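Chemist: Model the following, please.
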Amino acid sequence: MRILFCLFILLCTPIIANAQERVLDIQEVVSASGIKAWLIEDESLPIISLEFSFKGAGSINESLDQQGVSKLLSNMLDEGAGDLDSQAFQKALSDHSISLSFSGSRDHFGGQVKTLSRHKDKAFNLLSMALSSPRFDSEPLERMKKSNISRIKSSLTDPDWIAARLQNDLIYKGHPYAQNSGGTISTLELISADDLRAYKDKYLTRNRLIVSAAGDIDAKELALILDQIFQSIPENELSHKEVPFKPQTGTYLYSKDIPQTIIEISYPAFDRNDPDYYAAQVFNYIFGGGGFGSRLMEEVREKQGLTYGIYSGFSFLDQAQNLSISTSTQNDKVDDVLKIINQEIEKIQNTPVGGDELQNAKDYLIGSVPLTLTSTDKISGTALGMLSNARPIDYLDTYGDKIGAITSEDIQRVARRILIKENQTIVFVGQPQSAIKTNAITEIPNVQ
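Modeler: The predicted model follows:
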């Protein structure tokens, strides 16, 4: 009941570093074999959520001719293991109400299991089997290939997806991030079970592993379970490759006969360890990340009626960070939208944010933290995110004070650091009636 009580208090009062109750009462657990995990114990509900990630095991490792191998691996690990084929494995999950999933990102590869306490032995055994002895049988492999290829072909009709794909290629030009983490039509067709097994053995290793758990489990039991699940996973030599690259700045057009033009604007940013990280969160909420409360939404949608929506947001990858602005508008209104965006950039760079607007943004960011901790799996996911981003164990306890200390001068400094016109990359998808000179793009890379 302790976590639920803490959440009640958090929903009613600001987060403060000196609170008697920590936001999350995190324990560090170490198994007999040395596997570490963060645990948030809560016996109020008979539910356990365990999440894990293999740092640096994401699609950044894929070669051009194996794009999508980590995506297929995430699809296949729960499609049969040990003496259970795909159907039997899925039935075992269903019969015991166990949720088991795997996913990959550009940087990392991970998974989650969520189970009722009474089925924990079965759940953890199935997870152990999936990681140690996946089958990679031909029938589910072909099924997953077809599903992913179908997804790609369907995406080619979506102008928003096309714009994001093109933006990704331009801002990460020359870096593995520019590749398609979901695979291409040709590479997916050629990936074999041996390729999946080789990728798993090379990158899903114990020395990359981070783990979090939450719910109805104590430290002693978790220590035993960590070894049960992960001890058999090998340790391989870590390889870390920093790849230099230079974003392609300028304005680009992919012509498509649609009534509206999709607009993607991107600027290089800084990483989570930068002293301006917290100021950047407040800046983004005010500028374009705060939904209907943001300046961009107010000016472009509410006052001018030029779009259904306009948003800004940060992307923090291990080797690249960006701020993006995304919107769409009628083809003959593109220049009007860009003019307002530029006006708002100039305003936030040169005019101090007013006291009420600044305080409202800080109050929202501080007050939204408890809403990310309303279920067992959200709690374990938050803890894993902290581990993945190398945050200290008291990160949430100090978050409110750090956000609360942000000033209008901090907002201006961040805006000036990031929103530099010479560094911007703009992508149009559509048929914009614009006076802006564009570079034509005729093919979508890393798709076929």
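Chemist: Could you use CA atoms for every contact and neighbour count after this?
Modeler: OK.
Chemist: Could you pull out the strands in this protein for me?
Modeler: Along the chain, the segments classed as strands by DSSP state E run 26-30, 36-41, 47-54, 99-104, 109-116, 209-215, 250-255, 260-268, 310-316, 321-330, 425-430, 439-440.
Chemist: Which of the ones you listed sits closest to Tyr395?
Modeler: strand 26-30 (10.8 Å; Cα to Cα).
Chemist: counting contacts, what elements does the closest one pack onto?
Modeler: strand 36-41, helix 219-230 (3 or more Cα pairs under 8 Å, 6 or more residues apart in numbering; DSSP states H and E).
Chemist: switch the cut-off to 10 Å
Modeler: Under the contact definition 3 or more Cα pairs under 10 Å, 6 or more residues apart in numbering; DSSP states H and E, strand 26-30 sits against strand 36-41, strand 209-215, helix 219-230.
Chemist: Tell me which of the strands of the chain sits nearest to Leu7.
Modeler: So among the strands of the chain, strand 36-41 is nearest, using Cα to Cα, at 13.2 Å.
Chemist: Need the contact partners of that closest one.
Modeler: When contacts are defined by Cα atoms under 10 Å, 6 or more residues apart in numbering, strand 36-41 is touched by residues 1-3, 24-31, 48-52, 209-219, 222-223, 226-227, 376, 379-380, 383-384, 386-387, 393.
Chemist: Now Ser99: closest residue in space that isn't a chain neighbour?
Modeler: Lys114 (5.1 Å; Cα to Cα, 6 or more residues apart in numbering).
Chemist: Please name the residues that touch the one you found.
Modeler: Contacts of Lys114 (Cα under 10 Å, 6+ apart): 47-51, 97-101, 120, 123-124, 213-215, 376-377.
Chemist: now swap in Leu126 and tell me
Modeler: Counted by Cα under 10 Å, 6+ apart, Leu126 has contacts 78, 80-82, 84, 89-90, 92-93, 98, 100, 113, 120, 132, 229.
Chemist: Looking at those residues, which one is closest to Leu306?
Modeler: Nearest to Leu306 among the contacts of Leu126: Leu100, at 43.1 Å, using Cα to Cα.
Chemist: Might one say that the closest one is in contact with Lys122?
Modeler: No: at 11.6 Å, Leu100 does not count as touching Lys122 under the criterion of Cα atoms under 10 Å.
Chemist: Please provide the structure for the following sequence as well, for comparison with the first:
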Amino acid sequence: MTRTFYRAAVLALGTLLVLGRWGGAEAIEIQRVVSPGGIEAWLVEDHKNPIITLSASFKGGAAADPDGKEGLADMVAALLDEGAGPYDSEAFRRQLEHRVISLGFNAGRDGFGARLQTLTEHSETAFELLRLAMTEPRFDPEPVERIRAQIVSSLKRSATRPQTIASRTWWRAAFPDHPYGRPDGGTADSIARISTADLKAFAGRVLTRDQMEIGVVGDIDPERLGLLLDRTFGPLPDTPAPTPPEAAELSAAGETFVVEQAVPQSVVVFGHRGIPRDDPDRFAAAILMEIMAGGFGSRLTEEIREKRGLTYGIYAYSLPLDGAQMVMGGVSTRNDKVAETIRLVRELWAEMAENGPTEQEMRDAKTYINGSFPMQLTSSAPIAGMLVSLQRNNRPLDYLEDRPERIDSVTMEDLRRVAKRLFHADELTFVVVGQPKDLKATAPVPEPRS
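Modeler: A predicted model of the protein is given here:
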């Protein structure tokens, strides 16, 4: 199925979904569960299949890494399921594999996540293994050095990739004195500096009950979930979560940086400040981003790919972080077409800011957003993640029920007003990795932070 056909199908299906909303009996019903010990989780019961899925989020990701030990959060995430409590790495993995339990951890810039999926019949063991991983991680020498070597090898491979270079350069230029400006996955040197004590300290500092969000989907009722919550998360310390990074203003607004690399195609990363996730205009911003960059049919794709053939793909998206809000994007194109591509991106930004979208664009975007959103929630893992996201963003329990109406209520006047807030052509910062022709850098490439 092509993306063009897929988008058309979603627009058609979206009309039905907007009329029927969440489909009656298939509507997602969210319950707020508070355990006897006071631990909260949001639950979507689903007893059609004997599966339970959990997602949990903690404050403190890569931005909480100590200076000089960037990549610590990622390394902890990779090691928590490599042995805990009485089980060494091999024994722990056997416990998971024999019961077909999926357990893993991940680190973002601002948060640290856990995910668990298990058959109902093995849920007692699964939740116990999760508890052990969070409260009694072993960090034994063998898995620590094995994971360290894997991370360093991956970092060395990616260090020469144009996309990695462009992304890291953009963040370094935009946030020269802020944790966001550091490589969130670390470097070979910073990973080498991380000790077992660092790993233990990070886990103890981040895996706490303070500012924790939990989402659960599947074959479990509120009473049993409450007992498992206390048993699994109750032993975590109730100490304060790491302090979020300070709010940061983006530097280098409007600058163009060029990193010379002998490649046939240049890689371009661009971005500027955006609209916060809790801003009253966030629904209008979502519609505008769909119109500008929502794949085939969007302005970026139509003007830069379809009409001019300058690239196979171009993208842009909103990225709200705790310490900053951005609109980010990227494209790859021939070296002799980079200058034209960048000029067109700026022109499209300026045109949207000045005139806003058309009525047809607004109608199509609303239908697509409302129609495609339920299609993203067709399995337990994305629903569990969505439950966590709703809590993290302080959304109400009935948010999903009200969301289509909020999208529909956005007016053309709203979109024109918000377009001026969202799109700033003169503030777009570009980083180009390649040998672009007829494009001059306006600022020197910032040196990597030590």
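Chemist: Asp356 of structure 1: which of the helices and strands packed on strand 26-30 of structure 1 is closest?
Modeler: Per Cα to Cα, nearest to Asp356 of structure 1 of those: strand 36-41, 36.0 Å.
Chemist: The closest one vs structure 2, average offset?
Modeler: For strand 36-41 of structure 1, the mean deviation from structure 2 after alignment is 0.5 Å (mean Cα distance after the TM-score superposition for structure 1).
Chemist: what angle separates that strand from helix 219-230?
Modeler: Interaxial angle, strand 36-41 of structure 1 versus helix 219-230 (axes from the mean of the first three to the mean of the last three Cα atoms, to 10 degrees): 130 degrees.
Chemist: What residues in structure 2 pair up with strand 36-41 of structure 1?
Modeler: Alignment of strand 36-41 of structure 1 against structure 2: residues 40-45, by TM-score structural alignment.
Chemist: Could you find the counterpart of Gln330 of structure 1 in structure 2?
Modeler: So, by TM-score structural alignment, Gln330 of structure 1 is matched to Arg334.
Chemist: How about Ser232 of structure 1?
Modeler: Checking TM-score structural alignment: Ser232 of structure 1 goes with Pro235.
Chemist: pretty sure that match is in contact with Leu228, am I right?
Modeler: No: taking contacts as Cα under 10 Å, Pro235 of structure 2 lies outside contact range of Leu228: 11.6 Å.
Chemist: which neighbours do those two share?
Modeler: Arg131.
Chemist: okay, these two: which has more neighbours?
Modeler: Leu228 (18 against 15; other Cα atoms under 10 Å).
Chemist: mind listing what Asp438 of structure 2 touches?
Modeler: Contacts of Asp438 of structure 2 by Cα under 10 Å, 6+ apart are 335-340.
Chemist: now the contacts of strand 36-41 of structure 1: which count as buried?
Modeler: Among the contacts of strand 36-41 of structure 1, those classed as buried by neighbour count (16 or more other Cα atoms under 10 Å) are 3, 24-27, 29-31, 48-52, 209-219, 222-223, 226-227, 376, 379-380, 383-384, 386-387, 393.
Chemist: Show me where the stretch 301-448 of structure 1 has its helices.
Modeler: 334-350, 355-367, 376-388, 395-404, 408-418 (DSSP state H, counting those that start in this stretch).
Chemist: corresponding residues in structure 2 for the fourth one?
Modeler: When helix 395-404 of structure 1 is aligned against structure 2 using TM-score structural alignment, it corresponds to residues 399-408.
Chemist: Superposed on structure 1, what's the mean shift for the matching stretch?
Modeler: Mean for stretch 399-408 of structure 2 is 0.9 Å (mean Cα distance after the TM-score superposition for structure 1).
Chemist: Please list the outside residues in contact with that stretch.
Modeler: Contacts for stretch 399-408 of structure 2 (Cα under 10 Å, 6+ apart): 17-18, 21-22, 27-30, 282-284, 286-287, 362-363, 365-367, 369-371, 373-374, 390, 396, 409.
Chemist: ok now the match of strand 36-41 of structure 1, how far from the chain's centre?
Modeler: Offset of stretch 40-45 of structure 2 from its chain centre (Cα atoms, centre = their mean, to the nearest Å): 22 Å.
Chemist: same question, stretch 21-30 of structure 2
Modeler: Counting by Cα atoms, centre = their mean, stretch 21-30 of structure 2 comes out at 26 Å from the chain centroid.
Chemist: quick one on the thing from earlier: columns distance to Asp201 of structure 1 on top of the strands of structure 1, output as TSV?
Modeler: As requested, those are exported to TSV (distance: least, Cα to Cα, whole Å):
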stretch	distance to Asp201 of structure 1
strand 26-30	24
strand 36-41	20
strand 47-54	12
strand 99-104	15
strand 109-116	13
strand 209-215	13
strand 250-255	40
strand 260-268	34
strand 310-316	27
strand 321-330	29
strand 425-430	38
strand 439-440	42
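Chemist: quick one: the most centrally placed residue in structure 1 from Gly56 of structure 1, how far?
Modeler: By Cα atoms, centre = their mean, structure 1 has its centre lying nearest to Ser105, at 7.2 Å. For Ser105 of structure 1, the distance to Gly56 of structure 1 equals 9 Å [Cα to Cα, to the nearest Å].
Chemist: before we move on, the earlier item: settle it for me: which of Leu100 and Lys122 of structure 1 has more neighbours?
Modeler: Leu100 (23 against 15).
Chemist: before we move on, the earlier item: what does the residue nearest to the centre of structure 1 align to in structure 2?
Modeler: Using TM-score structural alignment as the criterion, Ser105 of structure 1 maps onto Gly108 of structure 2.
Chemist: now the residue lying closest to its match once chain neighbours are set aside: how far from Ile369 of structure 2?
Modeler: Take Gly108 of structure 2 and drop its neighbours on the chain: the residue closest to it by Cα to Cα, 6+ apart is Gly61, 5.2 Å away. For Gly61 of structure 2, the distance to Ile369 of structure 2 (Cα to Cα) stands at 30 Å.
Chemist: And those two? Which one has more around it.
Modeler: When Gly61 of structure 2 and Ile369 are compared for neighbours, Gly61 comes out ahead with 25 against 21, by other Cα under 10 Å.
Chemist: what do we get in structure 1 for that one?
Modeler: Using TM-score structural alignment, Gly61 of structure 2 pairs with Gly58 in structure 1.
Chemist: again with Gly313 of structure 2
Modeler: Using TM-score structural alignment, Gly313 of structure 2 sits opposite Gly309 in structure 1.
Chemist: So what's the residue count around that match?
Modeler: Neighbours of Gly309 of structure 1 (other Cα under 10 Å): 18.
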